[in-house]
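*Asks:* quick one: sequence plus predicted model below, questions after.
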Amino acid sequence: MSAVTSAAQEESQRDLQFHARVISTFFMAFLIISFPLLLFFCLHRRQKANKESSSLRLAPGPPGLPIIGNLHQIRGLPHRSLHQLSLAYGPLLRLRLGSVTALVVSSPALARDIFKTNDLALCSRPNLTTWRHLSYGGLEVALSPYSPRWTRARRLLVVHFLSPRPVRGLSASREEEVRTLMNTVAAAAASGRTVDLSKSLICLVCSIMCRAVFGKRFAPAGECSMNEIGGMIFRTAELLGEFVAGDFFPWAHRWLNAVTGVQGRLERNFKEWDNLFEREIKERERTGTGGGDDGTYASVLVRLLREEQALDVRRNGHNGGDNGMGYGGAT
């Protein structure tokens, strides 16, 4: 019986070795065939790009490597790398960052001419993965590309939130938060504790934002300390400043963002903000504070939404529908 079992094990081991040799042979053949094809594809694209460049008057730029272009030349602090390149190639510099062509302008006169004379052609924001994801697909004023909808949203922002009257209306809460920060720093100094002013100032900004948007603080009363929103803002800032490989290789952005973990972190951060907004909306509905205008940004948004819906009812003769401004939640 043992001899039969041993023979079966040896047969199984030989099968495994055979399958392993077949897989390794197939893998090596795949590499041998695919590498020349990839090289030919890169050379063909480069030759095509050179032909297009020769027919156009393009800005000068350093030679790049296949596939990654000039990404390897942007090291450490990007602004210093770009400054060194501009010293070698001039104030108008063309770089190929992966599959994306970028124009670097380091001359104030040229920048003024570009943004003043050709502002409509160059005023839009890039459609970056992080910005697109965190702005509900481009619905936020600060991160969305230029469009008629962005123009209308910006007008509402300036008139109802950034004009002198609403800014003066929130001056008392801003002054109170500054006093709270000063008392927190003074108490820490009196007890001999060190104070991280960077975090303290971020906490101050978070508290002012919470008072302006929601009409309440998220930090303990009488203290200026890191709270829930402060941590979320930290994580959002890290994501906005992070290198996202998919933005430079749009043809492979899905799997690149998944492999590098960017997509997962974006999903978690977006979920945090979405849950916060949803929770505050339900809280206002539960307490009945959503109907009045208490001067906070949330109440102003509710009032604008209801005015727009009422206008839709009068215009179209039915309730609901798209108000054209995208005030709804995430889809």
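*Replies:* Yep, it's here. Numbers count the residues shown, from 1 in each chain.
*Asks:* can we go C-alpha only for contacts and neighbour counts from here?
*Replies:* OK.
*Asks:* immediately after the helix or strand hosting Met209, which helix or strand?
*Replies:* Met209 is located in helix 197-213, with elements delineated by DSSP states H and E. Downstream of helix 197-213, the first helix or strand assigned by DSSP H and E is helix 228-240.
*Asks:* how about residues contacting that following helix?
*Replies:* Contacts of helix 228-240 with the rest of the structure, by Cα atoms under 8 Å, 6 or more residues apart in numbering, involve 130-131, 202-203, 206, 218, 265-266, 269, 272-273.
*Asks:* for PyMOL, what selects the buried ones among those residues?
*Replies:* A single PyMOL command is used to select the members of the contacts of helix 228-240 judged buried by 16 or more other Cα atoms under 10 Å:
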select buried, resi 130+131+202+203+206+218+265+266+269+273
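*Asks:* buried residues in the helix holding Met209?
*Replies:* Buried residues in helix 197-213, defined by neighbour count with 16+ other Cα under 10 Å: 200, 202-213.
*Asks:* just send those residues back as a markdown table, with distance to Ser173 too.
*Replies:* Shown next, in a markdown table, are the buried residues of helix 197-213 (distance: Cα to Cα, whole Å):
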| residue | distance to Ser173 |
| --- | --- |
| Ser200 | 17 |
| Ile202 | 16 |
| Cys203 | 14 |
| Leu204 | 11 |
| Val205 | 12 |
| Cys206 | 12 |
| Ser207 | 9 |
| Ile208 | 7 |
| Met209 | 10 |
| Cys210 | 10 |
| Arg211 | 7 |
| Ala212 | 8 |
| Val213 | 12 |
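*Asks:* that older thread, out of the contacts of helix 228-240, which is nearest to Ser12?
*Replies:* The closest of these to Ser12 turns out to be Arg265 (Cα to Cα; 44.0 Å).
*Asks:* host element of that closest one?
*Replies:* Using DSSP H and E, the element containing Arg265 is helix 262-287.
*Asks:* give the other helices and strands that that helix contacts.
*Replies:* Other helices and strands packing on helix 262-287, by 3 or more Cα pairs under 8 Å, 6 or more residues apart in numbering; DSSP states H and E, are helix 129-134, helix 228-240.
*Asks:* got the angle for the last one vs helix 262-287?
*Replies:* Read that as helix 228-240. With axes from the mean of the first three to the mean of the last three Cα atoms, to 10 degrees applied, the angle from helix 228-240 to helix 262-287 works out at 150 degrees.
*Asks:* ok, and here's another one to check against it:
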Amino acid sequence: MDNLFHPTGHEIKLPNIVSGQGSYVFDEQGKRYLDLEAGVWCLSLGHNHKHVNAAIHEQLSKISHTGFCYASSISDQVAGALLAQFALAGGRCIFLSSGSEAIELARSIAKHLTGHYNTMTLHDSYLGAYRSLRDRETGWHIVNWSGLDDNEECDPVSTLPAEINAFIFEPGSASGAVRFPPKRLIHKLASRVRSCGGLIIANEVTTGFGRTGRWLGCDHYDLSPDIIVLGKGMGNGYPVSAVLMSRPIANALAERPLQYSQSHQNDPLGAAVVSAVLHELRQQDLVQHGRETGYRFFEWLKEMVDGRIVQDVRGRGAMFAIDLIDSGTAASLHQALLDAGYIVGLRGRTLRIDPPLIATLSEIRGFAERLAQLI
């Protein structure tokens, strides 16, 4: 067992995982755990998926890497399929390896095309591991939406600077806290940014590919982004991300090219994985399945709110958070669930639950019953 020391000072014992199958992983002792973190949002199809594995093996037998100096027919084909899936036909798609670099590229495109320095985002958004995305002292305009909902009058728009290159919108993750900004606020911000010539970038690294019960998290906001950034669930554990651009953005870049290259840009192997995941989600109707299963689970979660131990629950699709009374209680419950064979996320006093989209109602019900017992 390895030990993780939580910031509260609580020691959390972590199992040594050696294999996985479907919604489950197994430790070196053979103990089975239901993975309700989906490998930190990544495993939309679960562990060791046979069709994803087959796609990897087939592509490995041909070519896995070409470099940015060469073309790849499979990368082109999958790019076209993604653009069509997200109503961006005629646009452009670039495959990369991580969400962080994809967000960085999307922001670079916005800066390049608009000539503006400042980027807007919400105060609780997590955009990536790069310092340029985390250090927001300069080059950023941060909108704090704490305490606002769709029933409240708010006017953060009046404080926006005129020169904004983009609004990078994270529709639901909130740095792992699972919070959903008010729709009216998002429409106001998007409208103002567009009126200034800025772009709308949807950060769907966490929320895309069915995590929120729709193909994109921004679908809940009736928003049509100029750029969509995908990752995590798109690769089902394989490190691949994508920047999707609308036709107008692609045309603008054709007229004003942006110099950009990465070693693993448009790799055939990553594209093959994305193709397999996209096919399985469609074939098995897993976005719908995750939405229906998630709805039932959220109804059970709401029954656990007692104002004493459980303060609040939030959820959408297959993405949930449970706020406990304090971080110590959360850490204790997290450990108790782990001992009982359930893996969930822990963030301060919040438990995060993000099951694979393939998780069955029976599996989710069993967890809900055990959680209620432990509470």
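*Replies:* Arrived safely, thanks for sending. The shown structure was predicted, so the numbers you read here are calculated from the model rather than taken from an experiment.
*Asks:* TM-score of the superposed pair?
*Replies:* Aligned and superposed, the two chains score 0.24 in TM-score terms (TM-score structural alignment, normalised by the length of the first structure); 128 aligned residues with a Cα RMSD of 6.4 Å.
*Asks:* now flag whichever of the contacts of helix 228-240 of the first structure is closest to Ala111 of the first structure.
*Replies:* Trp131 (24.0 Å).
*Asks:* before we move on, the earlier item: buried set for the helix or strand just after the helix holding Arg265 of the first structure?
*Replies:* Following helix 262-287 of the first structure in sequence order, the next helix or strand is helix 297-316 (DSSP H and E). Counting neighbours by 16+ other Cα under 10 Å, one finds that the buried residues in helix 297-316 of the first structure are 297-303, 305, 308-310, 312.
*Asks:* count the neighbours of Asn257 of the first structure for me.
*Replies:* Other residues lying near Asn257 of the first structure total 19 when counted by other Cα atoms under 10 Å.
*Asks:* which SSE is it in?
*Replies:* Using DSSP H and E, the element containing Asn257 of the first structure is helix 253-260.
*Asks:* distance check, Leu240 of the first structure against Phe234 of the first structure.
*Replies:* Going from Leu240 of the first structure to Phe234 of the first structure by Cα to Cα, to the nearest Å gives 10 Å.
*Asks:* of the two, which one has the most company?
*Replies:* Neighbours per residue (other Cα under 10 Å) separate Leu240 of the first structure from Phe234, with Leu240 holding more: 15 against 12.
*Asks:* measure that one to Val104 of the first structure for me?
*Replies:* Per Cα to Cα, Leu240 of the first structure is found 20 Å from Val104 of the first structure.
*Asks:* try Met182 of the first structure
*Replies:* Distance of Met182 of the first structure to Val104 of the first structure, given as Cα to Cα: 42 Å.
*Asks:* who has more neighbours, the two?
*Replies:* It is Val104, of Met182 of the first structure and Val104, that has more neighbours when counted by other Cα under 10 Å, with 18 against 15.
*Asks:* ok, the more buried one - contacts?
*Replies:* Contact analysis of Val104 of the first structure by Cα under 8 Å, 6+ apart lists 82, 91-95.
*Asks:* which stretches in the stretch 1-150 of the second structure count as strands?
*Replies:* Along the stretch 1-150 of the second structure, counting by DSSP state E, counting those that start in this stretch, strands occupy 2-5, 11-14, 17-21, 24-27, 32-35, 92-96, 118-122, 140-143.
*Asks:* let me have these in a markdown table, extended by mean neighbour count and distance to Ser327 of the second structure.
*Replies:* Listed next are the strands of the stretch 1-150 of the second structure as a markdown table, based on neighbours: other Cα atoms under 10 Å; distance: least, Cα to Cα, whole Å:
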| stretch | mean neighbour count | distance to Ser327 of the second structure |
| --- | --- | --- |
| strand 2-5 | 10 | 13 |
| strand 11-14 | 15 | 12 |
| strand 17-21 | 15 | 25 |
| strand 24-27 | 20 | 26 |
| strand 32-35 | 23 | 22 |
| strand 92-96 | 24 | 36 |
| strand 118-122 | 22 | 24 |
| strand 140-143 | 18 | 27 |
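*Asks:* and Ile103 of the second structure, which of these is closest to it?
*Replies:* By Cα to Cα (comparing all of those), the closest turns out to be strand 92-96, at 10.3 Å.
*Asks:* for that closest one, name the packing helices and strands.
*Replies:* With contacts taken as 3+ Cα pairs under 8 Å, 6+ apart, strand 92-96 of the second structure sits against helix 73-85, strand 241-245.
*Asks:* mind listing what's buried in the shortest one?
*Replies:* Put plainly, it is strand 241-245 of the second structure. With burial defined by 16+ other Cα under 10 Å, the residues of strand 241-245 of the second structure counted as buried are 241-245.
*Asks:* same check on the longest one?
*Replies:* Neighbour-count burial for helix 73-85 of the second structure flags 74-76, 78-83 (criterion: 16+ other Cα under 10 Å).
*Asks:* which among the residues you listed gets closest to Phe320 of the second structure?
*Replies:* Of the buried residues of helix 73-85 of the second structure, the one sitting nearest to Phe320 of the second structure (Cα to Cα) turns out to be Leu82, at 26.4 Å.
*Asks:* I'd like the distance between the closest one and Phe298 of the second structure.
*Replies:* Noted for Leu82 of the second structure: a distance of 30 Å to Phe298 of the second structure, by Cα to Cα.
*Asks:* repeat that for His141 of the second structure.
*Replies:* 34 Å.
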